[in-house]
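Trainee: this one's sequence-less:
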């Protein structure tokens, strides 16, 4: 049977059409500590259906007007059965540009979805910006990206996204999804992950400096930190520290925070 909404290549759409996978993703959130859930890229609503069974206020957001119209019609509170959610709304909007305070004020909310591959990393970066309001985040990415976000130091896949996400969240790679459960099937496998905000996610260093240090270090990841961080014009006294003999993938998140603290102190002397 064909999908009720046509997948659009320019939006990076691959519609999930497997009920078991959709239900598994719907159960990746704990639904604790928040009353609102935002689903990004609901497409034909195969995941939406399972989220509507949960006792939360659900908002589905899509940049595809055809999808929005279909969801509004197909999942209207008046016509759909098995709806347990406190409320349901569908928005035609771009998550990356939308001011979410219009939806949630300063309340806590979770994010989930089958994310378009072409904007998935940007979705994570925006989530990090809004971390004070997002205690939990789950979703489907290209497998390689999901693995990278959850990767630990010592791996070639470990990078900017790994460090920044894990500075604020505990990251878990949950399961792999084959291309066969999508229409049209992507050329790669997908992976589902969960980010759970740490109880104490304060950095105790200058946040902007931390982001700069991490990004600068990995932009020249084959070089030692002594070479890749030259633009900071650090003192000779600091540059002899053993940590600068290492390459960025050798540093844990905690070590990056320690490095930032050293640089912060050096720059204020």
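Mentor: Happy to help now that I have it. Bear in mind that the values here come from a model prediction, so they are computed numbers and not experimental data.
Trainee: going forward, measure contacts between C-alpha atoms and count neighbours the same way
Mentor: Fine.
Trainee: ok, residue 140 touching residue 115?
Mentor: Yes. Residue 140 is within contact range of residue 115, at 5.8 Å (criterion: C-alpha atoms under 8 Å).
Trainee: which residue sits closest to the residue nearest in space to the middle of the chain in space, ignoring its chain neighbours?
Mentor: By C-alpha atoms, centre = their mean, the mean C-alpha position of the chain lies nearest to residue 124, the distance being 3.1 Å. Excluding its sequence neighbours, the residue lying closest to residue 124 (C-alpha to C-alpha, 6 or more residues apart in numbering) is residue 165, at 7.8 Å.
Trainee: run through who's touching the helix ranked longest in the chain.
Mentor: Longest helix in the chain by number of residues, with DSSP state H as the criterion: helix 253-268. By C-alpha atoms under 8 Å, 6 or more residues apart in numbering, the residues outside helix 253-268 that reach it are 163, 166-167, 203, 205-206, 209-210, 213-214, 234-235, 238, 243.
Trainee: next one for the comparison:
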């Protein structure tokens, strides 16, 4: 059945407050799974089961799908859709409250999801900070948000960009038109792949580092020197030591340089 038919059968009206824009084109879900290169040994965690269109496609290829859905109104729909699927495990709970440590013994763990925009940042934070080691995460976001995650400099570059790139490399997989969803959202989407990069988080305290980055970005239109001068004595001296022009703006400084600056400042207990 089509997405619209499933929803009509169970008289389900989608809630804007839950960010419910359900994928309605099975060709898109098939392409996502194809590009994900899932194999029969993979355990996939999905966030936001929705009507199950992506879940169904993942289950055809993976060893197991562990999927989380916050909206219990979808329970009868999903129970019918997956009654014969032995490798689909549905949790009707808020993923943000889930205990991810219980997945620590899974050897080939991956994430795939179409994430509601309003909790995109919080889901990324939870996975990077709490998840056991995983092979990759493939997520669909609103296009503008996705571009912020990939940005290396300039206008779209932000503490969010730095946070994500501290944990992972980010690559674009594909664009998805807004016309592939019910109801049709106002913007198009993009699918990104996150490949874990553990070297930075082994060198620094990620949470403390991000506090520092937020200080650096406290006033985007100010220079990095002005943003730090009330916090760090002789800010210009330390910026120069790591070859940062004190007149640079926060969005002009790459991640690796921020890490260098943070390591030097934290080693001298200047914050």
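Mentor: That came through, no problem. Remember, predicted model here, so these are calculated numbers, not experimental data.
Trainee: mind listing what's buried along stretch 83-92 of structure 2?
Mentor: 88, 90-92 (16 or more other C-alpha atoms under 10 Å).
Trainee: equivalent analysis for stretch 172-184 of structure 1, please.
Mentor: Per 16+ other C-alpha under 10 Å, stretch 172-184 of structure 1 contains these buried residues: 172-174, 176-177, 179, 181, 183-184.
Trainee: can you check which part of structure 2 it sits on?
Mentor: Under TM-score structural alignment, stretch 172-184 of structure 1 corresponds to residues 171-183 of structure 2.
Trainee: stretch 38-48 of structure 1 now?
Mentor: Alignment of stretch 38-48 of structure 1 against structure 2: residues 45-55, by TM-score structural alignment.
Trainee: span of the matching stretch from start to end?
Mentor: 10 Å (C-alpha to C-alpha, to the nearest Å).
Trainee: quick one: distance of that stretch to the chain centre.
Mentor: 15 Å (C-alpha atoms, centre = their mean, to the nearest Å).
Trainee: one more: stretch 112-131 of structure 1?
Mentor: 4 Å.
Trainee: next one: stretch 178-194 of structure 2
Mentor: Using C-alpha atoms, centre = their mean, the offset of stretch 178-194 of structure 2 from its chain centre is 15 Å.
Trainee: can you check the distance spanned by it, start to finish?
Mentor: Note: stretch 178-194 of structure 2 ends 22 Å apart using C-alpha to C-alpha.
Trainee: quick one on the thing from earlier: and which of the contacts of helix 253-268 of structure 1 is nearest residue 2 of structure 1?
Mentor: residue 166 (39.6 Å; C-alpha to C-alpha).
Trainee: picking up where we left off before, Serialize the buried residues of stretch 172-184 of structure 1 to a markdown table and add fields for distance to residue 149 of structure 1 and secondary structure.
Mentor: Shown next, in a markdown table, are these (distance: C-alpha to C-alpha, whole Å; DSSP: H, G, I helix; E, B strand; the rest coil):
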| residue | distance to residue 149 of structure 1 | secondary structure |
| --- | --- | --- |
| 172 | 9 | strand |
| 173 | 9 | strand |
| 174 | 12 | strand |
| 176 | 14 | strand |
| 177 | 17 | strand |
| 179 | 20 | helix |
| 181 | 23 | helix |
| 183 | 25 | strand |
| 184 | 25 | coil |
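Trainee: so which of these comes closest to residue 44 of structure 1?
Mentor: Ranked by distance to residue 44 of structure 1 (C-alpha to C-alpha), the buried residues of stretch 172-184 of structure 1 are led by residue 183 at 10.6 Å.
Trainee: distance of that closest one relative to residue 33 of structure 1?
Mentor: Taking C-alpha to C-alpha as the criterion, residue 183 of structure 1 is separated from residue 33 of structure 1 by 34 Å.
Trainee: sorry, back to before: what's the closest of the buried residues of stretch 172-184 of structure 1 to residue 76 of structure 1?
Mentor: Closest approach to residue 76 of structure 1 among the buried residues of stretch 172-184 of structure 1 (C-alpha to C-alpha): residue 183, at 24.3 Å.
Trainee: the closest one and residue 17 touch, don't they?
Mentor: Yes. Counting by C-alpha under 8 Å, residue 17 is a contact partner of residue 183 of structure 1 at 6.9 Å.
Trainee: what strand or helix carries the residue nearest to the centre of structure 1?
Mentor: Per DSSP states H and E, residue 124 of structure 1 falls inside helix 120-129.
Trainee: ranges for the strands of structure 2?
Mentor: 22-23, 43-47, 64-68, 88-91, 109-114, 136-142, 168-176, 181-182, 189-196 (DSSP state E).
Trainee: what lies in contact with the fifth one?
Mentor: Meaning strand 109-114 of structure 2. Residues contacting strand 109-114 of structure 2 (C-alpha under 8 Å, 6+ apart): 42-48, 133-141.
Trainee: again with the fourth one
Mentor: In this structure, residues lying in contact with strand 88-91 of structure 2 by C-alpha under 8 Å, 6+ apart are 59, 64-69, 82.
Trainee: how does it look with 7 Å?
Mentor: 59, 64-69 (C-alpha atoms under 7 Å, 6 or more residues apart in numbering).
Trainee: show residues contacting the helix holding residue 124 of structure 1.
Mentor: Under the contact criterion C-alpha under 7 Å, 6+ apart, helix 120-129 of structure 1 has outside partners 96, 141, 165.
Trainee: residues near residue 162 of structure 1, how many?
Mentor: Number of residues near residue 162 of structure 1 (other C-alpha atoms under 10 Å) recorded here: 22.
Trainee: separation between residue 181 of structure 2 and residue 51 of structure 2?
Mentor: Relative to residue 51 of structure 2, residue 181 of structure 2 is positioned 11 Å away (C-alpha to C-alpha).
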